[in-house]
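*Asks:* Here's my sequence, what's the structure:
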Amino acid sequence: MGFIDTNLKTVAKKLSHKPSRTKPHPSLSTHKKISKLKMSYQLKLNPGPLSNEVLFLHKKHRALEVYNNPEKFRSSINIKRSDRSFWKLVRQKPIGPRVEGYIREAGFGGLLDSGYRYIDHALITALVEQWRHETHTFHLPVGETTVTLQDVNVLWGLPIEGVPVCGADNALTFSEAAEKCERLLGFTPANNQLNGCTVFPDNSNNWINLHLLQYLEDLSSCVNISWGSAVLSCLYRNLCNATAPDAVSLSGPMSILQVWAWERIRCVAPEPYHRFNYDAPLAARWKGNLNHVDAPTHCLRSYRSQLQSVREEMFIWTRYDDVIGRLPEICTSGSSSWRSTCPLIYWENVEHHYPQRVMRQFGMVQHIPPSIPLTVEELARLHKTTWIGKTGWDWTIRHDVYVYAWYHRHDSVVEGETITSYPVIDDYMSWFMNHTVLYLTNPRSSAVPMRGFQDDGARAQMLTDAMGVIQRCDDLELAQAAAYRATEMSRQEGYSQYPSHKSSSAEVTQAMAMSTRRFKC
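*Replies:* Coordinates of the predicted model:
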């Protein structure tokens, strides 16, 4: 009977036991039954998944620890970023038209248009807790969703078509590295700024590998490199790493994840003050001041609650349909690859793009997706691969199978039927609920009222779960038992004894009779 893991027949039997010959007052009798049930029956809740077929790594996920030990996970993950110094310099010394022209020629103009934006650590942390590294999707109550190649192309205008960001990590001597920095960057780093093959550009505790400088040799050729797939690979890898229970920090392109959430999830999005003219990639509409009056900000508990109880109408599946024709051409330059099932490569990183799991984002009917095409062993191997100690490796050879698959991605474009009425097939949600983690937080975990925002997301989800059990139940006593279980688990058991503000059973019966007579007429 779903995530409420219970023997409802036992509960029903105890609730309906015969009273003594001397009948007490009905409310007193019910109260005694409930009190006796409390002492003799302990409630259980299964957070999910009910089947380990899809989320076979769920026991190693941060979400399970949040459920079991909420007090240890009250704080947000620290988001590290290395672009503050860049944007500070841009504010002090604006980029001239000549340099801006080079940047746009290389395919990075959309990043300039989008500008600097603070990162809400609480929002990113809440999304990490919903991220599943087996499927590279977020598991929300409405189904699976994710950041796709389409999102990267539309939001930042980064090129998708082209060669992968991958090559040989050749060793450089100190003098060779210094000469390369002087020739391509215009400065010679000091001894303490070079460490092997990496350069330390500022004090943000982020390192940039020198092998990226080779792409500055010919800026005009940069547009023929798939920077969009590299960004998505980096995003996926960092999200996967952050799902570890002991993860305390996170890096990577979290700016695009935040904008993606604002664009698609209504209940977490602020409102831009200014009017957007659609003359730049869509992320640029979030540049400038935002109105946060109706949106949660920097509160992890509130974001958890919102994501745990998000409804179908609160998620915008086809966000770009109404605006795609008004955006610059760079935002649709990779449309032929948007629905490709393919590897995403960024040097040593290989992550996988599974559009078949989020077909509603492309305006197509969602079917039960096929099994993940990777073995558990191969998935673990890919996630453990790092560039440390791999000097001299040619990653195009090490990842030759995946490089080949990338070049043939147009052969693996997922097709589907356009949504006309129902966005999912009949048995998709049943399948999904059986394979997802439904409860991130325990609706019974807070016996003492919390300070600040009260997280009712799990409680709302649990009541919805219970109503589904009741609706499918043919036995009145079992339905009553499920209702009692739901009210007790939500710590609202006393309300079952109070007058209801809904129509009484007699009124409902009378209304149904009147309706029947109307139809007969």
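*Asks:* use CA for all of it now, contacts and neighbours both
*Replies:* Fine.
*Asks:* who touches residue 99 in this structure?
*Replies:* Residue 99 makes contact with no residue under the criterion Cα atoms under 8 Å, 6 or more residues apart in numbering.
*Asks:* ditto for residue 84
*Replies:* Counting by Cα under 8 Å, 6+ apart, residue 84 has contacts residue 116.
*Asks:* ok, it to residue 103 distance?
*Replies:* The gap separating residue 84 from residue 103 is 18 Å, by Cα to Cα, to the nearest Å.
*Asks:* Would you agree residue 344 falls within a strand?
*Replies:* Yes - counting by DSSP: H, G, I helix; E, B strand; the rest coil, residue 344 falls inside a strand.
*Asks:* is it true that it touches residue 382?
*Replies:* No - counting by Cα atoms under 8 Å, residue 344 sits too far from residue 382 to count as a contact (11.7 Å).
*Asks:* what is in contact with those two at once?
*Replies:* Counting by Cα under 8 Å, 6+ apart, the common neighbours of residue 344 and residue 382 are 350-351.
*Asks:* These two: who's more crowded?
*Replies:* When residue 344 and residue 382 are compared for neighbours, residue 344 comes out ahead with 27 against 14, by other Cα atoms under 10 Å.
*Asks:* Before we compare anything, build this one as well:
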Amino acid sequence: MKWVRWVDELKLKYESVWKKAGIFEAIMSTKSHIMKNQDLVYGVVEKWCCETNTFVLPFCEVAITLEDVMVLGGYSLFGDPVFSLLEDQEMREVEKKLIFARQQFYKSKQGKPRTSIWMDSFINKSSEIEHEAFLATWLAIFVFPHKSMVVKSCLFPIAVHLARGNPIALAPAVLASLYKDLSLFKKTIDDLKTMVKFPLEFEVNVQSPFYLVQVWVWERFKNLQPQPKLINNGDHVLLRWHKVKALKIDNVRFALDSAVDDFLWRPNVRFADKCGVFYPNDEFWICKKDLGKEMLSFVICLRVCELVGFESVEQYLPHRVAMQFGMDQDVPSYVPRFNATKAIAWKNYCRPISDKKLYFPPRFFEADVTTRYPKWWKKSVLGRDHFVMNIMKRKRGARSRKHQPHVGKTKRSSNDVGSPPGFPPNLVDTINIGTFCDDGSNTKTRKVVDLYGDVPYENTLPRKRPVSKDKLYFQ
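*Replies:* Sure thing, here's the model as predicted:
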């Protein structure tokens, strides 16, 4: 395929630059071909909650996190924001050349700089801006796709930065776009359900690598997971699902609702040697000053923050899905927004770590919930009609302000036609388009450490494993 050949050709020359910019794994993952499962995507989107940016299932609340975007997509947590300007004169000159090349399409019979013909204009043409044009293509197809499949000029500054090895934090921007598209998709479904005649097919213009949602489901729900492929050492994780056919599921909604024993809380720990995240075999504490880059990645994935994307700023709430990080789950609390401007939101994302010591759970620890969590879950979540109301009403009270946030130390081929945004050409087969809850339970507070930052989160550990005939604690 045209794109794969271009990747292999430029890899020989620019691999070291891609690694320096933190995009090597993300680029190599685009050699995968993910077979789209429309029913699966539709089914999981129905579970999305736009207020919390999580999937709400009968037995738990789960989410696509920064960790997932980094492991599955290969995107970096570190670097400058996507809205960074080009300060250097040489880089601005390169951007002008890219803009001029783009303008030529509108003056020709081709009309628009569609990704396929854009590639034809640079592959084997010995262009001085081929590398930047390549990266702009990658961004336009795989990272921030658009319905019309054109190379947008707003991507050029990022491409110019990356071509010089300057890291750009793509992970938070990609996750923000995924959250935005999931909410758009969910609201579209809800609106269509009010129609007298529900359409069998409809179109949602997503502008994110939406195939990651499907891969995320495959990685975590065993009852929805087809047989993955074996991959070689050094291969990107996404190659596990290269040309893998999805299972035929008669009722995706039922399968999701009944997956209480089939949900994998921490599948990413299997890829510790590939994803750049530190998952220790045994628990330990470490001083902030001794944190390495891989350790810092885990810390960032755990902190509540604002995700700055191209068109929106989304709230990231990992404290609602603590068990996905090997942490015991307590009642999640309301978190104020820091999204007045993109600059403020970005400052919130990259704020300094305030803790002197940080805790890392063992990779295979089976996390649990506090004794008061099942009671809150049954009242606030299982009573689904009141779920959002409970979220919005729980504001930070005087008592919660006294507590510092805590974490427990426990257990497209070349053809553009028919390719939907989110599932780029060589990744598709076909297209169908508050205050704390205090229940008075007998608990003891464990010595804990701040990882969440600005989240009124108190982690308590029950004297005994919480017991519920409804099995509201998680296995």
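*Asks:* Mind checking the TM-score on these two?
*Replies:* The TM-score (TM-score structural alignment, normalised by the length of the second structure) is 0.58; 319 aligned residues with a Cα RMSD of 3.9 Å.
*Asks:* now the strands for the second structure?
*Replies:* In the second structure, the strands defined using DSSP state E lie at 48-49, 54-56, 61-62, 284-287, 305-308, 313-316, 357-360, 443-445, 460-462.
*Asks:* right, so those: which one is the most enclosed?
*Replies:* Highest mean neighbour count of those: strand 305-308, a mean of 28 (counted as mean count of other Cα atoms under 10 Å).
*Asks:* picking that back up, of all the strands of the second structure, which lies closest to residue 338 of the second structure?
*Replies:* strand 305-308 (6.8 Å; Cα to Cα).
*Asks:* Residue 156 of the first structure matches what in the second structure?
*Replies:* In the second structure, the residue matched to residue 156 of the first structure (TM-score structural alignment) is residue 73.
*Asks:* and its match, how many residues sit next to it?
*Replies:* By other Cα under 10 Å, 28 other residues sit near residue 73 of the second structure.
*Asks:* what do you get for the one 4 residues further on?
*Replies:* The local packing of residue 77 of the second structure (other Cα under 10 Å) involves 25 other residues.
*Asks:* what residues are up against it?
*Replies:* 66, 70, 169-172, 297, 300.
*Asks:* residues contacting the residue nearest to residue 17 of the second structure when sequence neighbours are not counted?
*Replies:* Spatial nearest neighbour of residue 17 of the second structure, excluding adjacent residues (Cα to Cα, 6 or more residues apart in numbering): residue 165 at 5.0 Å. Residue 165 of the second structure sits next to 17-21 when contact means Cα under 8 Å, 6+ apart.
*Asks:* what does residue 234 of the second structure give?
*Replies:* residue 274.
*Asks:* picking that back up, and the contacts of residue 77 of the second structure as JSON lines, adding neighbour count and distance to residue 28 of the second structure?
*Replies:* Below are the contacts of residue 77 of the second structure laid out as JSON lines (neighbours: other Cα atoms under 10 Å; distance: Cα to Cα, whole Å):
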{"residue": "66", "neighbour count": "27", "distance to residue 28 of the second structure": "19"}
{"residue": "70", "neighbour count": "24", "distance to residue 28 of the second structure": "13"}
{"residue": "169", "neighbour count": "20", "distance to residue 28 of the second structure": "17"}
{"residue": "170", "neighbour count": "27", "distance to residue 28 of the second structure": "15"}
{"residue": "171", "neighbour count": "27", "distance to residue 28 of the second structure": "16"}
{"residue": "172", "neighbour count": "30", "distance to residue 28 of the second structure": "19"}
{"residue": "297", "neighbour count": "21", "distance to residue 28 of the second structure": "21"}
{"residue": "300", "neighbour count": "20", "distance to residue 28 of the second structure": "24"}
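*Asks:* mapped onto the first structure, which of these hold?
*Replies:* Conservation of those in the first structure, assessed by both residues aligned by TM-score structural alignment, their matches' Cα atoms under 8 Å: retained contacts are 66, 70, 169-172, 297, 300.
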